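Undergrad: Below are the sequence and a predicted model for it; my questions follow.
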Amino acid sequence: MGQKRKWNFPSNNFGQIFGIADSGVETFKGTPMKSLAREICQNSLDANDQSGQPTKIEFKAFQLAPSDIPDFEGLYDALKRSLAFWSGQTTDRAKSFFETALSVANNVAITCLRISDYNTTGLTGAREEYNSAWCNLTKSSGASDKSGSNGGSFGIGKYAPFACSVFRTVFYSTLDSANQSAYQGVSRLTSFRNASEEITQGIGFYGGEKNAPVYEQISLDSEYHRPVGQHGTDIFILGFNGDEHWREQMVASILDGFLYAVFNGTLVVDVDGTQISKDTLDGLVESHKDYFRERADEYYQTLLNRTEVCTFEKLFTEDPETCGKVTLRLMIEAGFHRRVAMVRQTGMKIKDKGHINGIIPFAGVLYIEGVELNTYLRTLENPQHLEWEVERADNQRKAKKLLQQLSQFIRESLNEMRDDSSEEELDPPVGEYLSAKQEEEAANEKKEERIMDTIHDVDSRVTEVKPPSSGEQDEDTAETQHPNDTGEISVSGFPGEGGSGDQGAGNGGGNGGGHHAGNGGGDIPKEHRQALSTIPASHIRNLVRDRKEGKYTIIFTPAISACDGVIEIFMSAESQAYDANILSAHCATHPNLTVEGNKIQNINFTRQQPLKIDVQIDYHDYCPMEVKGYGNKV
């Protein structure tokens, strides 16, 4: 007769004590839905049974009574003991976690999430002691036996489901390709004192003797049973912590990360009744646009469009380790964010490649083919599979060269597309403002800036004004920059400031008087007769509203407050900047702006308060802008 199955939290045998900040779980806590979608889809695609059928995944929420959870009393006891063990800490982090978990445990029904995949091999090797797909998922730490072009390589992705559980507890069940069945529960809590006063490791297992799995399938969802003969894996997340929008977030995350796999028909997903397939992409991209964080809607247009997209190919044949082929699809469209999705052979996007061009709005998808090339790039990926890092390579020079070749191919392709398809040449040309040495962009931008309608960014520059060296004087310019008595950079020569003669009459005169009367008199009060100082900007954005009409929006966020302010706008070229001829300027908070040449006047700067100005310039194409601010500091 078999004994009753229970949760078992092994003793640490007087060894290491484990706290609440599990590094694996913490990796995915910041973006739990995105991480869960990414890791599940990646693992299931890797496990495709090569039958020619697409990998299918189902996410299904359900309610479960505590009494229906295997040995829930044992899990509840572990939660209580953990709370008691860590209550003496100064920080409330562990205490807060266990109090929340126990509160949910006392509910009449507990929300859970079932994740099931089909047309996969399942988790093979359940009867092996180590180094099998089953063991690497349920018991190993930092172990992965994936090879070749498969998506995962660190074994850290298995922590993503635990980050979505208020109990940090998951059940696994599988029917593998050899028709072997197994299930097991895993709980990643903290060390605590058990009934024998021993301190535990914090990781508990529900199953057979010696923490072995039970060699049969289980379903905690009463409405689900795996179809006979359908190989695959079921994961049950206890105490699922998704919010009311988890479905939309999950759909958007899957499309952000695996759009290419869905588009080419190798991945089909059901998110609690919402079907994601190549046949439903049109509607989903439109209905979930507000939830996208990585521009899946732009990439979808690039994949779908057949008339405005250009396709480019490049073969890598020089090095046997990096042999392969890349295919790039590019589309130029107003409002696009100038990024290229870098997609590996599995259909998983690794990153959004930026720093390609700061002027033309475009989107692209780069698909990487070839076992050798994919295998090599996989060795450069960080644990989250969101970035290629040169430092991970044994031969960093080789890795850097490969990444530079990919970047150069994208830039050259964009140049070629512009030359072939544009009726009027862009000035300056594509890539003119790219540094000679571009590094890869940081992993998946965390800051989000979104402006709706058809507005898109234009390259901007913040210029630090340096005082001239001793004895220097520029006689060819009417604007003079010089340090004042406090060492700050000041500017004279603007209308309203007059000259700066040493005694008596200055020669600047004009409308404002200046430091002294000047030969032009002036009507600005004496207290305002001082040189303007450069106003540093915390942030500047230039947005195109209508390229053909030369209409832009400037958002200037000053780092300090100032009155009598002036903004200057320049059009940047390769070696110098040219005055922009401003036709008009309007600001809701400053109705009395005046315009002269490239200057906008009558501005008051308020520290960290964005100033939004709509301008029209006498230039009718995309152009990078340089913006400077001046004023009297207050």
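TA: The structure has been received and is ready for your questions.

Undergrad: Could you use CA atoms for every contact and neighbour count after this?
TA: Noted.

Undergrad: for the helix ranked longest in the chain, packing partners?
TA: Criterion DSSP state H: the longest helix present in the chain is helix 396-421. Using 3 or more CA pairs under 8 Å, 6 or more residues apart in numbering; DSSP states H and E, the elements in contact with helix 396-421 are strand 309-316.

Undergrad: Pull out the buried positions in the strand it packs on.
TA: 309-310, 312, 316 (16 or more other CA atoms under 10 Å).

Undergrad: Compute the inter-axis angle for that strand and helix 396-421.
TA: 150 degrees (axes from the mean of the first three to the mean of the last three CA atoms, to 10 degrees).

Undergrad: ok, residues contacting the helix or strand that strand 309-316 is followed by?
TA: With elements assigned by DSSP states H and E, the helix or strand that comes after strand 309-316 is strand 324-332. By CA atoms under 8 Å, 6 or more residues apart in numbering, the residues outside strand 324-332 that reach it are 302-303, 308-317, 360-374, 410, 414.

Undergrad: Now which of the residues you listed would you call buried?
TA: Those of the contacts of strand 324-332 that meet the buried threshold are 302-303, 309-310, 312, 316, 360-374, 410, 414, by 16+ other CA under 10 Å.

Undergrad: who touches residue 161 in this structure?
TA: Applying CA under 8 Å, 6+ apart to residue 161 gives the contacts 36, 170, 237.

Undergrad: Can you pick out the ones from those that are in strands?
TA: With strands identified by DSSP state E, the entries of the contacts of residue 161 that belong to them are 170, 237.

Undergrad: and which of the contacts of residue 161 is nearest residue 158?
TA: residue 36 (9.1 Å; CA to CA).

Undergrad: dump the residue contacts of the closest one.
TA: By CA under 8 Å, 6+ apart, the contact set of residue 36 is 160-161, 164.

Undergrad: Take this one as well and set it beside the first:
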Amino acid sequence: MTSDVGWKFPFLNDGTREGFNVSAIDMFKSERLQALVREMIQNSLDAQDKTSDPVIVRFTLDTTSDLDDTGFDELARYFKAAHKLEHTQAGKSFYQRAIDQVADGHVTFLGVHDYNTRGLTGPTFDPPENPQSGPWLALVKGAGMTFKESSSALGSFGHGSRAPFAMSELRTLFYLSRIEHEGSLETRFQGKSILQSVPLTEVTGAPEWCVATGYFGIRTKCLPLTDGEVPRWAIQARPELDRDALSVGTSVYIPEPYGVEEEELLWAEVKLAVVANFYFAVLTNKLVVHLGEHERIDADSVAQAFDDVVETDLINILKPTDKVVERLESARTVRKKDLSGTLQLEDFGTINWYLRLDGVVGRHVGVARGNGMLITRAAEKLQRFPGLKPFDLFVCVSGDQGSELLRKLENPEHTEFAFDRISDMTERKSAEAAYYKFQSSVRSLLREHASIQIEEEVSVDDLDDWFRGDLGAGVDNEKGEPNRTLRIAFKKARSHRENRQTELTGDADTSGRGSNGGPGKHKSKGGTFPGDGSGSAKSALRTGLPVRNLRVVRTAPGSGVADVAFTPVDGTRKTLVLLRSGDSETERLEFRTEEEVAAGSAWRTSLEFTELSATARKHLRLVFHPADLDYAIEGRLEP
């Protein structure tokens, strides 16, 4: 390298000293790899070149010992200066690990490469007398800058651009981009590291403090290396059909990534992130993903990729967080839909929807926009659905106007919508009105396909005096008199296919008035009016608190052995009860551990743990009566 090529952390110039903690990076630490995959693929989709072809994203893992061309020997001096200055244990540990990893003489890179994209275009220098903008400046040289090339773009290069830094144990990235520029091709390369302010006397000898962010490239004005100046290792690490012809697109290299000790598990984690967040994008041929050298996820294989990672024991090894488990439910809906279609809304555009009714617990709507990345499963005004049977709905707002509206409501992590993100009150009211039409259309769709069906209504005049009040405040006769007739509606018994949650027992007798419950396992208290008391009660009292994100997955079709995973509500309730769940009836399930089966032990209906934590997901394998696994199951923890 020439003397003008290397790392430069600009002078602080009496500005604000920056410490080790960077909130824009820390916010992604709980889901490092998930955040990386979401951010990188989102940026690639936003930069799509030919809309007739899918964007291709490749993930690779390489190691280099050419530390001179990466500048790590020089960067290590900044690590040492920061380690000497830092007082927190977390900061000191971080810098010591970074020093040790560079001293090892080898650096591992996780590479993320895209194709059929435009690359990081735009100027690389931003003079104050003539401010510039573009993808390169927003991503590489910006902080908190958003550059949006289309209404379907997910707000590229804003706060989310810090997600890849959370994945690097050195908080350092390298960007390689090939673009079409002024009628010819240009290759750009630059490194970026986010550390903390240190006295440069410890590094370069200059009597100045530096800012926390430094760049590898041409030190003068912190410019990128171009064309023949680009390090050979960066070009060779980008997979190409023709090694001598670098294609248009971008590669981001993440040195010393977290959690890559077992490469097979790394690709499984990436696959999990892809199917959880981009199932719809892959299915509709907007996206193709390659993992390492051997696996490809495309429209033809995404269903198998979902099954490989979610419907096998691998899901228990990966131990996804509650957020990921939630996202997987939307992917499951697209994978195993009962109904699907499109809506056309005026001033909103096209909406693609997928509805799942079979085997669903709860009522959820997952919302994506633009290129198909799932944003949230708890969207504004789409969280409560009284009068509907359990369902899971996925909608993707593909229309430009609707996508643009939702973009304005998104938080920086692209995980929720909030109207208070729009400061202008006039614009906010307009957004609320447009969004109201959207959520109304979604609710109308659900009423059409997920309403509880009424089989019979019976008028009971004898109870009129007991429920006089405001009952039946509607008008039901020619004189406009209030209707005070009490109607009892009997819900249609749904088939096993329509809803696995419900098991009806006993007969509904419209004339029965029982003073005693039926002869079932648990007798219910009798009614107010005496009578013959015919019927059946097969209901176990729901006690304790429900666990979060319960997953029960059979180890083989028809088997009674299942892997059970859940997140406790707190650490005080330690007795697990599993119940067969229905609309109105609940029955405790019998189960045993595999050890109890081998020992011939009796069936149990609860399992006590010595220790549970509300922050740690619990995984276990249990043996059930096989038929019980055909029903929806809920879990509760009792004191």
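TA: Noted; the coordinates are in hand. What you are looking at is a predicted structure, and each value in this text was computed from that prediction instead of being measured.

Undergrad: hang on, the earlier thing: sort out for me which of the buried ones among the contacts of strand 324-332 of structure 1 are in helices.
TA: 302-303, 371-374, 410, 414.

Undergrad: Output those as a markdown table; include the columns distance to residue 249 of structure 1.
TA: Supplementary listing: those in a markdown table, determined by distance: CA to CA, whole Å:
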| residue | distance to residue 249 of structure 1 |
| --- | --- |
| 302 | 22 |
| 303 | 22 |
| 371 | 32 |
| 372 | 34 |
| 373 | 32 |
| 374 | 29 |
| 410 | 30 |
| 414 | 32 |
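
Undergrad: what about the strands in the stretch 401-550 of structure 2?
TA: Listed in chain order, the strands of the stretch 401-550 of structure 2 (DSSP state E, counting those that start in this stretch) span residues 454-459, 487-491, 545-546, 548-554.

Undergrad: out of the ones you listed, nearest to residue 272 of structure 2?
TA: strand 548-554 (15.6 Å).

Undergrad: Now do the closest one: distance to the chain's middle.
TA: 17 Å (CA atoms, centre = their mean, to the nearest Å).

Undergrad: So which elements touch that strand?
TA: helix 322-335, strand 561-567, strand 633-638.

Undergrad: Make TSV out of those and add distance to residue 349 of structure 2.
TA: Supplementary listing: those in TSV, determined by distance: least, CA to CA, whole Å:
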stretch	distance to residue 349 of structure 2
helix 322-335	20
strand 561-567	39
strand 633-638	38
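
Undergrad: so which of the strands of the stretch 401-550 of structure 2 comes closest to residue 200 of structure 2?
TA: Closest of the strands of the stretch 401-550 of structure 2 to residue 200 of structure 2 is strand 548-554, at 50.2 Å (criterion: CA to CA).

Undergrad: by how many degrees do the closest one and strand 633-638 diverge?
TA: Our comparison of strand 548-554 of structure 2 with strand 633-638, counting by the same axes, to 10 degrees, yields an angle of 130 degrees.

Undergrad: Just tell me which of the strands of the stretch 401-550 of structure 2 ends up closest to residue 284 of structure 2.
TA: For the strands of the stretch 401-550 of structure 2, the distance to residue 284 of structure 2 is smallest for strand 548-554, at 27.4 Å, taking CA to CA.

Undergrad: Run the angle between that closest one and strand 561-567 for me.
TA: Angle between the axes of strand 548-554 of structure 2 and strand 561-567 is 170 degrees (criterion: the same axes, to 10 degrees).

Undergrad: so where do the helices sit in structure 1?
TA: Assigned by DSSP H, the helices in structure 1 fall at 23-29, 32-46, 72-86, 93-105, 133-138, 160-163, 246-263, 281-287, 296-304, 371-379, 396-421.

Undergrad: The second one vs structure 2 - mean distance after superposition?
TA: Read that as helix 32-46 of structure 1. With both structures laid over each other, helix 32-46 of structure 1 and its partner residues in structure 2 are 0.6 Å apart on average (mean CA distance after the TM-score superposition for structure 1).

Undergrad: Report the distance from that helix to the chain centre.
TA: Remark: helix 32-46 of structure 1 is offset 16 Å from the chain centroid, using CA atoms, centre = their mean.

Undergrad: now do the fourth one
TA: Here the centre of mass of C-alpha atoms in helix 93-105 of structure 1, compared against the chain's by CA atoms, centre = their mean, lies 30 Å away.

Undergrad: counterpart of that helix in structure 2, which residues?
TA: On the basis of TM-score structural alignment, helix 93-105 of structure 1 is assigned to residues 90-102 in structure 2.

Undergrad: Tell me roughly how far that stretch lies from structure 1 on average.
TA: Compared with structure 1 after fitting, stretch 90-102 of structure 2 deviates on average by 1.2 Å (mean CA distance after the TM-score superposition for structure 1).
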